[in-house]
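starting from these lines, generate the structure:
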Amino acid sequence: MVFSSLTFLFFFLPISLVLYYICPKKVKNLVLLVLSLLFYAWGEPVYIVLMIFSAISDYFHGLLIYKYREMKPSRAKLFLISSLIINIGLLSFFKYSDFLIENINYLFNVQINYLELPLPIGISFYTFQTMSYSIDVFRGTVLPQRNPIALATYVSLFPQLIAGPIVRYEVIEKELTNRTVSVKEFAEGVQLFIIGLGKKVLLANNIGLLWDEIQNQSISELSVLTTWLGIVAFALQIYFDFSGYSDMAIGLGKMFGFHFPKNFHYPYMSTSMTEFWRRWHMTLGNWFRDYVYIPLGGSRKGKWRLYLNLFIVWGLTGIWHGASWNFVMWGLYFAIFISIEKAGLLHFLKKCHPFFQHTYFIFFILIGWVLFAFDDYQKGLDYLASMFGFASNGFFDSLFMYYFYTNIVLLLIVLVAATPVWDTMREKFINKQARIMTVLLSVYYVCILIISTAYLVDESFNPFLYFRF
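Down below sits the predicted model:
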């Protein structure tokens, strides 16, 4: 089940809200847990066992880590290592087994059979959440959760279970046991959910059709401008797809009394690769910073150690996204640019005109998205060659003109939507004409919901891109 489905919008969500609000406070977590397991079981009933096992494992590991943290730190560390091994082991087994087998077969010329295990949806996200829980208990930044239902609710919470944002236990520790929802916050949650729905259904899905059309053409026959148009479409699709999910998740969280962290902040307004990762998938970047980069020494152990740490972090970031070499290349691509920026390029960019800064960023981020978009890295390299005229059908052709003119209105809409123009206008006018703006915004949200629903009636399947990670 996905948020952008009629089943979720008009059956699962309304029923969930009614059940949640009519039940007594002391059983709200249990109701949420059952609802979350049903949500997850809709597509993968077998893997409920895996999720429950993760919750039980981390529940007992958290208690044991806390018990020995002061008395016998070495024993507490062993329990922490045990927790990490179990979590990383499960993630590696289901996500990277066939990738490892593929490379062993290639390197040693053997024929080990692939396991062909279906990837549990959302395992990359909830595994990172459970690991952060154990680590934070060990560090003493949070107390262990003594109510197993509450911890299981945290692990399985359906609003952000599938594709984040990655919510650390410390963020919602208090809300797991004591939360309230005001009418204002509930309304804000509904509004944010509808905005996310519109991003996904109206923007991501439609601009994604343009990318699908272009990538399904023979790469050798694409003109330079067509390839650039295609990767621009992909960049916009993945942004509105993923940020749309995050908005819906954060909005749902507010409806149930949780405050999830922001995950995107207009990333395409960045002027450097470094800034981009402060705006894109912010919860993932913060996770790697706090649990990998800083423990490795960060920038405190000299210049060369800084660069090594960056390559380790970005290599892991790449492989976290998928069991394929193109994701590793994508991660290391960022490691190279962020290292160069830290070595002095950022200082140079700050002296340049903002137009040059932004042009530099857009040019190289689009090249990076090519590495991300093609699981077959050779195909990705061929696409890059076409982008620079080495294997293309000229600079532009009739196909480019067709795609451009038939999508120009959509392109303008998504490009403007990727900037803070709408937020600026809304804040400017809502203060001056509060009552009129309230009415207009209500109409605006209702229109998005109605139009999105109309689109969903004609679509049979529209999964989020990040579900595969």
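
CA only for contacts and neighbour counts going forward, please
Will do.

what's next to the helix or strand where residue 286 lies, contact-wise?
For residue 286, the host element (DSSP states H and E) is helix 282-288. The contact list for helix 282-288 (CA atoms under 8 Å, 6 or more residues apart in numbering) reads 165-167, 261-264, 277-278, 313, 317.

from what I can see residue 80 touches residue 137, true?
No - the criterion here is CA atoms under 8 Å, and residue 80 misses it with residue 137 at 9.0 Å.

mutual contacts of the two, please.
With CA under 8 Å, 6+ apart as the test, residue 80 and residue 137 both reach residue 65.

any idea how far residue 77 is from the residue lying farthest from the centre of the chain?
In the chain, the residue that sits farthest from the middle, by CA atoms, centre = their mean, is residue 71; the gap is 39.0 Å. Per CA to CA, to the nearest Å, residue 71 is found 12 Å from residue 77.

and what of residue 275?
From residue 275 to residue 77 the distance is 35 Å (CA to CA).

if we can go back for a sec, is the residue farthest from the centre of the chain in a helix, a strand, or coil?
coil (DSSP: H, G, I helix; E, B strand; the rest coil).

any idea which element residue 16 lies in?
Assigned by DSSP H and E, residue 16 belongs to helix 13-22.

contacting residues around that helix?
28, 31-32, 35, 256.

the structure of the following sequence is requested for comparison with the preceding one:
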Amino acid sequence: MLFNSFEFLVFLIVVFGLYWLVFNTKTKYQNVLLLLASYSFYGWWDYRFLSLIFISTLVDYVVGLQIHGTVKASQRKVLLGISMAFNIGLLAFFKYFNFFVDSWIQVLDNLGYHTKNTWSLNIILPVGISFYTFQTMSYTIDVYRKKLVPTKDFISFAAFVSFFPQLVAGPIERASNLLPQILGKRNFSYEKGMQGLRLILWGLVKKVVIADVLALKVDDIFGNYHDFGGGVLWLGAIYFAIQIYCDFSGYSDIAIGVSKLFGIELMSNFKFPYFSRNVGEFWRRWHISLSTWFRDYLYIPLGGSRNGKWKSLRNVFIIFLVSGLWHGANWTFVVWGGLHALLFVPSYIMGRNRKYTDAIVAENSWFPTLREFAEILLTFLLVVLAWVFFRSESLASALEYLTFMFTKLDFPLIYKNGLYSVGSLLFLDWIFRKDERLNFTFLKNINKKVLGFVEVAVLVIVVYLISLNTSSSQFIYFQF
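Modelled structure (predicted):
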């Protein structure tokens, strides 16, 4: 079931009505409804994979309780190892089995040992497996670290693992944030409800009006890059940068907005990453739930920045390469992660990687300084070049695409119309750059009837565009 479909609209209205009008007498009734709704939402794709979510939930629920009730350190480590082995094993089998087999066969072929591949399997990748396995792993790790007391309420824990707004594409929530909200009483708030509806509408605009429109151009350019000059290829790379941002952040906006309708706040996942002034800042603004997950559960356990710069750089490369592999079973993703590690190194060596931790670009001005603009532009162009590997089918095609970008220079006369979408998105992001959840305080001065008319008009346009695409375009990060 896709957010940008009429099926989801009906589903949301029914669940919302039951949640606040029928099951609002007790929190546990609401949690039962959330669990049933979440399993129905996920089962819409393939009900067979519901067993994976249930087993993963059961394993980490039991392991969490056992770790909490065990004093002996060695036994606690064994229990944690069971959780890690199970969740990583799920990912390794469903997502990476064929990748590792094919890579090994290729290595043997390069060494002159030609073997027939009889090991590859016809494995279907379960939607969202990378997201909910990381979510449950963080729970058991936090219990092991004694940062979290495990819950005995299995229904609430299962609702936390499978919470439908963020189940298949994040944000990857921490139990310390989401679980207490599911265990606690929720009260309906009209103000939060309106904030949620506006976030949903903004997310749909990003997805349907910008991402899906640019996708048609991106698919054509990347699919036929031999036929185009360098100018068009540059446009294709820039369009993909905006497409994947609007597609993924649009999903996050909708997820956060839907959660608000149920009285639950999710963590931020994007904070205007294309206004970053270096790659370190970019990763503090892009896919925040994943980058902070790797920081807390991989980078810091490896030693973080505590053991000198060389070991710290080693740890940086590890998390970027693993992050690349997390995105997909293809060497293009690994190279993409490695490129970001290389782009991160200069600012890290010069001690500038933490320079823009909290500062908002042009915080007290409408325009950035010349230096800020140059830094933003350089960072954006470097990120765009790296996106070519992310989007390409193979390393060979990515390298060829990049080569043509710099050698087949021309002034494109086609696909220029996509720049309107790019410019509109960046302009609106610049207006809202102080608050990723859409700060509508300036709307208070606008007549409510006029504002309502504009919002309804935008909604009509979105619904019309969805109706034109009867297949409803899938979100890019569903494949991860």
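
make CSV from the contacts of helix 13-22 of structure 1 and add secondary structure to it.
What follows is the contacts of helix 13-22 of structure 1, written out as CSV (three-state DSSP):
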residue, secondary structure
28, helix
31, helix
32, helix
35, helix
256, coil
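
show me which pair in these is furthest apart.
Greatest spatial distance in the contacts of helix 13-22 of structure 1: 35 and 256, 12.2 Å, computed using CA to CA.

quick one: contacts for the residue nearest to the spatial centre of structure 2?
Centroid check for structure 2 by CA atoms, centre = their mean gives residue 287 as the closest residue, at 5.0 Å. By CA under 8 Å, 6+ apart, the contact set of residue 287 of structure 2 is 171, 269-270.

trace it over to structure 1, please.
Correspondence of residue 287 of structure 2 to structure 1, assessed by TM-score structural alignment: residue 281.

likewise residue 374 of structure 2?
Checking TM-score structural alignment: residue 374 of structure 2 goes with residue 356.

name the element its match belongs to?
helix 354-373.

please apply the same query to residue 149 of structure 2.
Using DSSP H and E, no element contains residue 149 of structure 2; it sits outside every helix and strand.

equivalent analysis for residue 284 of structure 2, please.
Per DSSP H and E: residue 284 of structure 2 is located in helix 279-285.

try residue 131 of structure 2
Residue 131 of structure 2 belongs to helix 129-144, assigned by DSSP H and E.

what's the matching range in structure 1 for the helix or strand that comes right after that helix?
Sequence order places helix 154-162 as the next helix or strand after helix 129-144 of structure 2, per DSSP H and E. Across structure 1, the stretch matching helix 154-162 of structure 2 (TM-score structural alignment) is residues 148-156.

and the matching stretch, how far from structure 2 on average?
Comparison of stretch 148-156 of structure 1 with structure 2 after fitting gives an average deviation of 0.7 Å (mean CA distance after the TM-score superposition for structure 1).

contacts for that stretch?
29-30, 32-33, 36-37, 51-52, 55-56, 59, 126, 129-130, 145, 161, 169, 176-177.

list buried residues within those.
When those are checked for burial by 16 or more other CA atoms under 10 Å, the buried set is 29-30, 32-33, 36-37, 51, 55-56, 59, 126, 129-130, 145, 161, 169, 176.

which position in structure 2 pairs with residue 207 of structure 1?
By TM-score structural alignment, residue 207 of structure 1 lines up with residue 214 in structure 2.

what's the neighbour count on its match?
Per other CA atoms under 10 Å, the neighbour tally for residue 214 of structure 2 reads 27.

go ahead and list the helix or strand containing it.
helix 212-223.

after that helix, heading C-terminal, what element do we hit next?
Downstream of helix 212-223 of structure 2, the first helix or strand assigned by DSSP H and E is helix 230-261.

which part of structure 1 lines up with that following helix?
Counting by TM-score structural alignment, helix 230-261 of structure 2 corresponds to 224-255 in structure 1.

and the matching stretch, how far from structure 2 on average?
Once superposed with structure 2, the aligned residues differ from stretch 224-255 of structure 1 by a mean of 0.5 Å; criterion: mean CA distance after the TM-score superposition for structure 1.

any idea how far residue 360 of structure 1 lies from residue 270 of structure 1?
Between residue 360 of structure 1 and residue 270 of structure 1 the computed distance is 10 Å (CA to CA).

any common contacting residues for these two?
Common neighbours of residue 360 of structure 1 and residue 270, using CA under 8 Å, 6+ apart, do not exist here.

neighbour-wise, which of these two wins?
Neighbours per residue, other CA under 10 Å: of residue 360 of structure 1 and residue 270, the larger number sits with residue 270, 22 against 16.

quick one: what's aligned to that one in structure 2?
Matched by TM-score structural alignment, residue 270 of structure 1 corresponds to residue 276 in structure 2.

quick one: residues contacting the closest residue to its match other than its chain neighbours.
Leaving out its chain neighbours, the residue that sits closest to residue 276 of structure 2 by CA to CA, 6 or more residues apart in numbering is residue 282, at 5.1 Å. Counting by CA under 8 Å, 6+ apart, residue 282 of structure 2 touches 273-276.
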